[in-house]
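Asker: sequence and predicted structure, then a few things I'm wondering about:
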Amino acid sequence: MIIRTTYFYAPGEAFSREKVFLDSDEAHHLVNVLRAKEGDEFFVTNGMGELFRCRLTKYHKKGAVGEIVEKVQSEPEPSLNLTVGVGVIRSKKLETALDWLVQLGVSGFVPLLTDFAVKKFADPERYLERMQKIAIRAIKQSLRTYLPRIYPVMDFLEFLKRHGQDYDGIIYADPDGVPAPPRRMRQNRARIFAIVGCEGGLSSRERSELAEYDAVPLSLGVARLRTETAAVVLATKLFVWSGDI
């Protein structure tokens, strides 16, 4: 039997020349949920664009071992390297936004503490681990091979100060924005940072700071969207614009 309905994930260090080790969570999914048996084949990605067809050789409580049968053709990278920052909202909605964005193919995700953020995190490190697990689950389900970078919860202006110069362009959702990004941002592997605020949008202070980075306001249409919906619409619009969808 070959399992084709989902991919499995293992970090680069879990691979040797001929074998891959799946941790307990991945092994449980493979053996106890999908009922794989020794000799069955499955696909494993390292989250860096590579995919391997493997054969199950061993299973125990701590994990499973697969023999690498072949390296499958690598997935091409999207022409747009898109990181999406989303103003912190209720956890379930933020996690939904992350799940959908990873399925679309974003390269990065940042939960942003904006002026209108509705939630603080008592244990940011634990929440980061949870978000990383959601991202892994999303690439497996959507049959993608690139695992996006998940940033810790960060203050919006602090993130701009640290990383604003890393991008070829910054875009933020705005009801009065332009209908499409400028042509200057349309280059192969352009690094774009796209921002969606909370339900209250971005504050005047935050907009002023964005102007210092020549950020472009982009309209998402006339409808009033929830934050998690707006994040997906923004990413979809940019991927259509870049030709990745």
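Answerer: Structure received.

Asker: okay, CA-based contacts and neighbour counts for the rest of this
Answerer: Will do.

Asker: let me know whether my guess that Arg191 is in a strand holds.
Answerer: Yes - assigned with DSSP: H, G, I helix; E, B strand; the rest coil, Arg191 falls within a strand.

Asker: and it, what is it in contact with?
Answerer: Contact analysis of Arg191 by C-alpha atoms under 8 Å, 6 or more residues apart in numbering lists 80-83, 166-169.

Asker: out of those residues, name the ones that lie in strands.
Answerer: 80-83, 169 (DSSP state E).

Asker: can I get those in a markdown table with distance to Phe193 and neighbour count?
Answerer: A markdown table is the format used below for the ones in strands among the contacts of Arg191 (distance: C-alpha to C-alpha, whole Å; neighbours: other C-alpha atoms under 10 Å):
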| residue | distance to Phe193 | neighbour count |
| --- | --- | --- |
| Leu80 | 10 | 23 |
| Asn81 | 9 | 20 |
| Leu82 | 6 | 23 |
| Thr83 | 5 | 24 |
| Gly169 | 6 | 21 |
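
Asker: name the nearest of these relative to Val118.
Answerer: Using C-alpha to C-alpha, Thr83 comes nearest to Val118 of the ones in strands among the contacts of Arg191, at 21.6 Å.

Asker: next one for the comparison:
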Amino acid sequence: MPHRYFTRELADGQAALTGSDAHHLANVMRARPGEQVVLCGPDGLEYTGTVTAILPGRVEFSVSEGAPSKAEPDLAVTLFVGYPKQGKLEEIIRHSVELGVSRIVPFFSRYCVAAPKKEDVKNERYNRIAAEAAKQAGRAVLPRVELPLARFSDVCGALAGYDKALFFYEGGGEPLRAVLAPGSARTLALITGSEGGFSPEEAGAAAAAGAVTVGLGPRILRCETAPLAALTAAMLLTGNLE
């Protein structure tokens, strides 16, 4: 299977890789002119790239006509996830990208155990993890991990831009089958909590912001399990795991 790379330098039948990806292809994979890779551009399409030149810090290609990726869902999901402790966010990022998430937004809320610390540095690592997972899963779109939101009110303020927002509450709510079906939304926000869960006030604020309160069954899930269960269920109910 050809190696997969993401690039923003792609136009008019030409493309290029720079930085660590160019180093990997040229020096680790020892590519030569004429070899082919899969290139994914900012338009979300896949291209077959044929190496035309290997330069210091740069690999250049001619590219085929772009085609849609079968790996991309027809639903753009943003996962708003309560910031967990002890590196669990890396696990959530890796697996949610494999499952088809489009964007991950961590947030701090009243009962978060974790506290902000060097978030700029950690965000660089988080986005590297997302890129690695996207390549492994055959994605054509590179999901983005945003810097964390400082307050739950910031999450509520961001929900107006989505066709549908679902607030996963340990107190229960509507069954997912009642609110999700194929074609029911093109943009979807999923909101799950940290180890401490949500306060009643936060649950009320989410509902006031237009989120539908839903549950994930009678069992209490860990904070690193709930977002993956929610995302899997959303993909299944909208026909994106077929």
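Answerer: Great, that's in hand. Model, not experiment: these values are computed from the prediction.

Asker: just to revisit the earlier point, among the contacts of Arg191 of structure 1, which pair sits farthest apart?
Answerer: Between any two of the contacts of Arg191 of structure 1, the greatest separation by C-alpha to C-alpha is 14.3 Å, found for Leu80 and Asp166.

Asker: gap between the counterpart of Lys93 of structure 1 in structure 2 and Ser194 of structure 2?
Answerer: Matched to structure 2 by TM-score structural alignment, Lys93 of structure 1 sits across from Lys88. The gap separating Lys88 of structure 2 from Ser194 of structure 2 is 10 Å, by C-alpha to C-alpha, to the nearest Å.

Asker: ok, those two, which is more surrounded?
Answerer: The neighbour comparison of Lys88 of structure 2 against Ser194 (other C-alpha atoms under 10 Å) goes to Ser194, with 24 against 13.

Asker: count of neighbours near the nearest residue to the more buried one once chain neighbours are set aside?
Answerer: Spatial nearest neighbour of Ser194 of structure 2, excluding adjacent residues (C-alpha to C-alpha, 6 or more residues apart in numbering): Gly82 at 4.3 Å. Gly82 of structure 2 has 31 neighbouring residues, counting by other C-alpha under 10 Å.

Asker: same check, this time on the one 5 residues further on
Answerer: Burial of Gly87 of structure 2 is recorded as 9 neighbouring residues (other C-alpha under 10 Å).

Asker: same check, this time on Tyr83 of structure 2
Answerer: 27.

Asker: with Lys58 of structure 1 instead?
Answerer: 15.

Asker: show the contacting residues for the equivalent of it over in structure 2.
Answerer: Correspondence of Lys58 of structure 1 to structure 2, assessed by TM-score structural alignment: Ala53. Contact partners of Ala53 of structure 2, counting by C-alpha under 8 Å, 6+ apart, are 33, 59-61.

Asker: checking Ala53 of structure 2 next. Helix, strand or coil?
Answerer: The three-state label given to Ala53 of structure 2 by three-state DSSP is strand.

Asker: in structure 2, which helix has the most residues?
Answerer: The residue-count maximum for a helix in structure 2 (DSSP state H) belongs to helix 119-137.

Asker: next, the mean deviation of that one compared to structure 1.
Answerer: Averaged over the aligned pairs, helix 119-137 of structure 2 sits 2.0 Å from structure 1 after superposition, using mean C-alpha distance after the TM-score superposition for structure 1.

Asker: counterpart of that helix in structure 1, which residues?
Answerer: Helix 119-137 of structure 2 covers residues 124-142 of structure 1 once aligned (TM-score structural alignment).

Asker: and the contacts of the matching stretch?
Answerer: The contact list for stretch 124-142 of structure 1 (C-alpha under 8 Å, 6+ apart) reads 5-9, 95, 98-100, 102-103, 121, 145-148, 150-153.

Asker: any of the residues you listed buried? List them.
Answerer: Neighbour counting by 16 or more other C-alpha atoms under 10 Å classes 6-9, 95, 98-100, 102-103, 145-148, 150-153 among the contacts of stretch 124-142 of structure 1 as buried.

Asker: identify the residues contacting Val81 of structure 2.
Answerer: For Val81 of structure 2, the contact set (C-alpha under 8 Å, 6+ apart) comprises 104-107, 191-194, 227.

Asker: want to throw those residues into CSV with secondary structure and distance to Leu17 of structure 2?
Answerer: CSV is the format used below for these (DSSP: H, G, I helix; E, B strand; the rest coil; distance: C-alpha to C-alpha, whole Å):
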residue, secondary structure, distance to Leu17 of structure 2
Ile104, strand, 25
Val105, strand, 28
Pro106, strand, 30
Phe107, strand, 33
Ile191, strand, 35
Thr192, strand, 36
Gly193, coil, 38
Ser194, coil, 38
Pro227, helix, 33
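
Asker: report the two of the residues you listed separated the most.
Answerer: Farthest pair in these (C-alpha to C-alpha) is Ile104 and Ser194. Separation: 14.3 Å.

Asker: so which of the ones in strands among the contacts of Arg191 of structure 1 is the closest to Ser204 of structure 1?
Answerer: Nearest to Ser204 of structure 1 out of those is Gly169 (C-alpha to C-alpha; 20.1 Å).

Asker: what does that closest one correspond to in structure 2?
Answerer: Under the alignment (TM-score structural alignment), Gly169 of structure 1 pairs with Lys164 in structure 2.

Asker: wait, its match sits on Ile191?
Answerer: No - at 11.3 Å, Lys164 of structure 2 does not count as touching Ile191 under the criterion of C-alpha atoms under 8 Å.

Asker: would you map the helices across structure 2?
Answerer: Using DSSP H, helices in structure 2 cover 19-23, 88-99, 119-137, 152-157, 200-208, 226-237.

Asker: want to throw these into JSON lines with distance to Pro218 of structure 2?
Answerer: Converted to JSON lines, the helices of structure 2 look like this (distance: least, C-alpha to C-alpha, whole Å):
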{"stretch": "helix 19-23", "distance to Pro218 of structure 2": "45"}
{"stretch": "helix 88-99", "distance to Pro218 of structure 2": "22"}
{"stretch": "helix 119-137", "distance to Pro218 of structure 2": "31"}
{"stretch": "helix 152-157", "distance to Pro218 of structure 2": "25"}
{"stretch": "helix 200-208", "distance to Pro218 of structure 2": "18"}
{"stretch": "helix 226-237", "distance to Pro218 of structure 2": "13"}
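
Asker: so which of those gets nearest Gly217 of structure 2?
Answerer: Evaluated over the helices of structure 2, closeness to Gly217 of structure 2 peaks at helix 226-237, with 10.6 Å, by C-alpha to C-alpha.
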